[in-house]
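Undergrad: generate a structure from the sequence data that follows.
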Amino acid sequence: MRPADLAREHGISTQAIRNYERDGCLPPAERTPTGYRIYTELHASALRAYLTLVPAYGYATAGSVMTAVHAERLDEALTELDRGHAQLLRDRETLAAVREAVGHLTGGAIAGIGLPAPPGPRSVGEVAHRLGVTPATLRAWEAAGILTPARDRATGHRRYLPADVRDAELAHLLRRGGYLLNHIATVLRQVRTAGGSGEPAAALDAWQQRLTTRSLTMLTASARLDDYLTLRAGTPDRLDLKAT
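TA: Got it, this is the predicted structure:
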């Protein structure tokens, strides 16, 4: 096969094929005496695996998996996939926590989000530490209309009351769900309004659909990678291919 043959199937450029080989996402291609690359069904299978891993796990993980496979570090490649599945499980648990939280928030409770809310006002640094973000992140959320902490009259410092911590927790979870700041601000305004649970419910339903889609994409990626590993294991002299 020529680079164009591989590229045509996926609607990508021949330069992309060469880049993938250079980066270790494809096995090294043999060359003709005149220097042209020779690709085989093995390379086509590797490309299918890589291009399905990308939407499932992201570019970085997809590249790490393929380069580990080509370096004969299969356990390392599988560990990368395991991390992706573990993150997906955490995201599902996060979504469940947000759903429970949204069901309670209009009543003023904080059930379902992280640890029990701290009593009394908290500083921006304390809330940032609680969430594992920077104070600058919280200030950015405030500028976007997501958070509305009061200020200490004497010092001018921000004072996060339990309701503000609740909002910060929910904002953090929605950010992990991929929502933009302006959308999160809308959701928080709805949550603060009695009876305004429709918008958060719709947002969480969309989040659920994205997680379902990602799960199915992971299944497809695993199948393509398994196809490649099976073909690779049965390819004679596959370790003797050398990049030139």
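
Undergrad: C-alpha only now, for contacts and for neighbours.
TA: Noted.

Undergrad: strands along this protein, start to end?
TA: 30-31, 37-38, 150-151, 158-159 (DSSP state E).

Undergrad: can you say which of those is nearest to Ala194?
TA: Ala194 lies closest to strand 150-151 among the strands of the chain, at 21.2 Å (Cα to Cα).

Undergrad: looking at the protein, which helix is longest?
TA: helix 198-233 (DSSP state H).

Undergrad: packing partners of that helix?
TA: Packing partners of helix 198-233 (3 or more Cα pairs under 8 Å, 6 or more residues apart in numbering; DSSP states H and E): helix 41-57, helix 74-105, helix 181-192.

Undergrad: point out the most buried one among the strands of the chain.
TA: strand 158-159 (a mean of 18; mean count of other Cα atoms under 10 Å).

Undergrad: related to what we said a few turns ago, okay, the angle between the longest helix of the chain and helix 74-105?
TA: 170 degrees (axes from the mean of the first three to the mean of the last three Cα atoms, to 10 degrees).

Undergrad: list the buried residues for helix 198-233?
TA: 199-201, 203-204, 207-208, 211, 214-215, 217-218, 220-222, 224-225, 227-229, 232 (16 or more other Cα atoms under 10 Å).

Undergrad: now the farthest one out in this structure, which residue is it?
TA: Centroid-distance maximum for the chain: Pro33 at 43.8 Å, with Cα atoms, centre = their mean.

Undergrad: and the closest residue in space to Val65 that isn't next to it in sequence, how many neighbours?
TA: Closest residue to Val65 apart from its sequence neighbours, by Cα to Cα, 6 or more residues apart in numbering: Ala77 at 4.4 Å. By the criterion of other Cα atoms under 10 Å, Ala77 has 21 neighbours.

Undergrad: sequence B follows; please return its structure for comparison with A:
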Amino acid sequence: MGRILQSGVRLRPIDLARRHGLSTQAVRNYEEAGILPPAGRTPTGYRTYTSLHAGALRAFLALVPGHGHQMATSIMRAVNKGAVDEAFRLIDESHVQLLDDRRTLQTVESALRGLRPITASGPGTASGTGTASGHPAASGPGATFIGPLAERLGIRPATLRKWERTGLLRPRRDPLTGYRVYDEADVRDARLAHQLRRGGYPLEQIAALISQMRAAGGLEPLESALRDWHGRLSVRGRAMLTGAAELEAYLRECG
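TA: Presented below is the predicted three-dimensional model:
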């Protein structure tokens, strides 16, 4: 909408703000943050903007949906400082993150294909025989303690304890030591929770999904969440294309 501006046309902050549904304070904040190039000044000290500033604002607002506010800000700062290669590197980082998120989603889907419906199990016990470290070994196929499970997932034991408090996990306690024992179902739930957290899902939503899966004995709630995840990644990918087009237009205007 601002593309019809001629390069010599001077804009007041209110003119630039109205074109994008912003406040004049937001425009000033964007300038101070380096998202917009420095404004010109009238003899009386008032800010004036041009089509170049309008292009910068269009580029920034188009970058935000695909890259996020912080990354879009860093990209525009780099461009406005003349560090275009740095801006391209930041854009590459966002694309790498998007690719990593897609791979994470594929990993979750692969894990789901191997899941069995959760069934009730007996309390079980931990073996009283010692391991090489002197700790008792968890009994049952796939059973493990909090330290090895946290290490396997690349997270802290405190994270697993937090997930337990929110209902994501329900480990039993070894009757001899009081240690948490995670059986196969717990390990599976921890893996899924870890992957969904990487996908941006809040703990409360993940807990509800796993609870529904346990109650229903099926994966439909989780499969619905993954379809939504697919959709959000697609929207983000298209937003990156839109942002790239606006940034390219701005770079051409910058010369």
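
Undergrad: coming back round to it: out of the helices and strands packed on helix 198-233 of structure 1, the one nearest Arg22 of structure 1 is which?
TA: It is, among those and with distance given as Cα to Cα, helix 41-57, at 12.8 Å.

Undergrad: by how many degrees do the longest helix of structure 1 and helix 181-192 diverge?
TA: Going by the same axes, to 10 degrees, helix 198-233 of structure 1 makes 130 degrees with helix 181-192.

Undergrad: any idea what Met71 of structure 2 aligns with in structure 1?
TA: Per TM-score structural alignment, the equivalent position to Met71 of structure 2 in structure 1 is Thr61.

Undergrad: how close does its match get to Pro33 of structure 1?
TA: Distance of Thr61 of structure 1 to Pro33 of structure 1, given as Cα to Cα, to the nearest Å: 35 Å.

Undergrad: just Thr79 of structure 1 next, same as before
TA: 39 Å.

Undergrad: about what we covered before: list the contacts for whichever residue in structure 2 pairs up with the residue nearest to Val65 of structure 1?
TA: Aligned by TM-score structural alignment, Ala77 of structure 1 pairs with Ala87 of structure 2. Counting by Cα atoms under 8 Å, 6 or more residues apart in numbering, Ala87 of structure 2 makes contact with 74-76, 78-79.

Undergrad: of all these, which comes closest to Val181 of structure 2?
TA: Proximity of these to Val181 of structure 2 (Cα to Cα) peaks at Ser74, which lies at 45.0 Å.

Undergrad: list the contacts of the closest one.
TA: So Ser74 of structure 2 contacts 87, 90 (Cα under 8 Å, 6+ apart).

Undergrad: residue in structure 1 paired with Tyr49 of structure 2?
TA: So, by TM-score structural alignment, Tyr49 of structure 2 is matched to Tyr39.

Undergrad: report how many residues lie close to that match.
TA: 19.

Undergrad: same check on the one 3 residues further on?
TA: Here the count is done by other Cα under 10 Å, and Leu42 of structure 1 has 21 residues near it.

Undergrad: likewise Asp186 of structure 2?
TA: With other Cα under 10 Å as criterion, Asp186 of structure 2 counts 21.

Undergrad: residues contacting the closest residue to it other than its chain neighbours?
TA: Closest residue to Asp186 of structure 2 apart from its sequence neighbours, by Cα to Cα, 6+ apart: Leu169 at 6.0 Å. By Cα under 8 Å, 6+ apart, the contact set of Leu169 of structure 2 is 160, 163, 186, 189-190.

Undergrad: just these now: which is nearest Pro37 of structure 2?
TA: Pro37 of structure 2 lies nearest to Trp163 out of the contacts of Leu169 of structure 2, by Cα to Cα, at 45.6 Å.

Undergrad: corresponding residue for the closest one in structure 1?
TA: Checking TM-score structural alignment: Trp163 of structure 2 goes with Trp141.
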